[in-house]
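*Asks:* Return atomic coordinates for the entry below.
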Amino acid sequence: MALPLARTRLDDRGQTVIEFTGTLPLILVTLALLWQAALVGYTFSLAGNAADKGARAGTVGGQDACRAAAAEDMPGAWSAAYDCGEAGDTYRVEARVQVPLLFPGGFNLPITVPGEAAVPVESRW
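*Replies:* Alright, predicted model coming up:
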């Protein structure tokens, strides 16, 4: 038995599922982009902290102390390089940290985040 024409036009069963299925990829892409933006921000924080700690340690202990202090709080999943050295009467450190793609420890984006710090050189007795 066929349904009357008026009832078939007003029947919306399943419409919500179809709309959600259509927007789900957009929702997932938006969440992935927000997560990636958070990772970039955290990488900036890590680079700045590593440079600060390296500069404080390097002004007293030299390059080895600088590199050890800079790498101390860097999570193992992040790739980082450090340049430590005196420049005149300041001790300068540049930390370059690569930005991971979605999950740290997997692939890295071709983006390097710099962190720089400089402190006055303390006299070594």
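*Asks:* from here on, contacts and neighbour counts on C-alpha atoms
*Replies:* Noted.
*Asks:* Residue 80 touches residue 98, doesn't it?
*Replies:* Yes. Shown here, residue 80 and residue 98 form a contact pair, counting by Cα atoms under 8 Å, at 6.4 Å.
*Asks:* one more to put side by side:
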Amino acid sequence: MFRRLKKLTKNERGSQLIEFIAVFPMVILAMMFIWQMALVAYTVVVSESAARDGARAAAVDGNAAEVAKTSAGNLELESVNTEDNGEEVTVTVVVKVPTVSIPLVGQIDYTLDADATIPKEEEIED
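*Replies:* Prediction:
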């Protein structure tokens, strides 16, 4: 009986499967974290571009909010604010960051704001 028990304790069959099962959830969480960081980076780039495009439109008396919304693509805009001080136009875009639902953490509600300032275009009279 003791020989059989000793033989079973030295048997390493199946150890790779147990190690894989132990590490697999950490690999999935790492992949979800990397995907979330990619979504944040994408949101930063697109929101800055939307603010810049909105400021360009506002500099020539265009509709900054509509241009920023079009430029943001499929991102959800919380707000678009335009400030005009006579010489410069500043557009601030607030964007909701898309998130990955992480188990035990859930959805994270996070917004990001980007702004752009451009000199106002002067009208040329004929």
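*Asks:* Drop the TM-score for these two in here.
*Replies:* The TM-score (TM-score structural alignment, normalised by the length of structure 1) is 0.81; 119 aligned residues with a Cα RMSD of 2.5 Å.
*Asks:* so how many other residues sit close to residue 73 of structure 1?
*Replies:* 12 (other Cα atoms under 10 Å).
*Asks:* quick one, what contacts it?
*Replies:* With contact taken as Cα atoms under 8 Å, 6 or more residues apart in numbering, residue 73 of structure 1 is in contact with residue 50.
*Asks:* which one in structure 2 is aligned with it?
*Replies:* Aligned counterpart of residue 73 of structure 1 in structure 2: residue 71 (TM-score structural alignment).
*Asks:* how near is residue 42 of structure 1 to residue 68 of structure 1?
*Replies:* Using Cα to Cα, to the nearest Å, residue 42 of structure 1 is found at 21 Å from residue 68 of structure 1.
*Asks:* got it, and residue 92 of structure 1?
*Replies:* Distance from residue 92 of structure 1 to residue 68 of structure 1, by Cα to Cα: 15 Å.
*Asks:* ditto for residue 28 of structure 1
*Replies:* Distance from residue 28 of structure 1 to residue 68 of structure 1, by Cα to Cα: 39 Å.
*Asks:* now the strands: where do they sit in structure 1?
*Replies:* 80-87, 90-100, 108-120 (DSSP state E).
*Asks:* Among these, show me which one is buried the most.
*Replies:* Sort the strands of structure 1 by mean neighbour count, taking mean count of other Cα atoms under 10 Å, and strand 90-100 sits at the top with a mean of 24.
*Asks:* so it matches what in structure 2?
*Replies:* Against structure 2, strand 90-100 of structure 1 falls on residues 88-98 (TM-score structural alignment).
*Asks:* wait, what's in contact with the closest residue to residue 124 of structure 1 other than its chain neighbours?
*Replies:* Using Cα to Cα, 6 or more residues apart in numbering and skipping residues adjacent in sequence, the residue nearest residue 124 of structure 1 is residue 60, 7.0 Å away. Each residue near residue 60 of structure 1 by Cα under 8 Å, 6+ apart is listed here: 121, 122, 123, 124.
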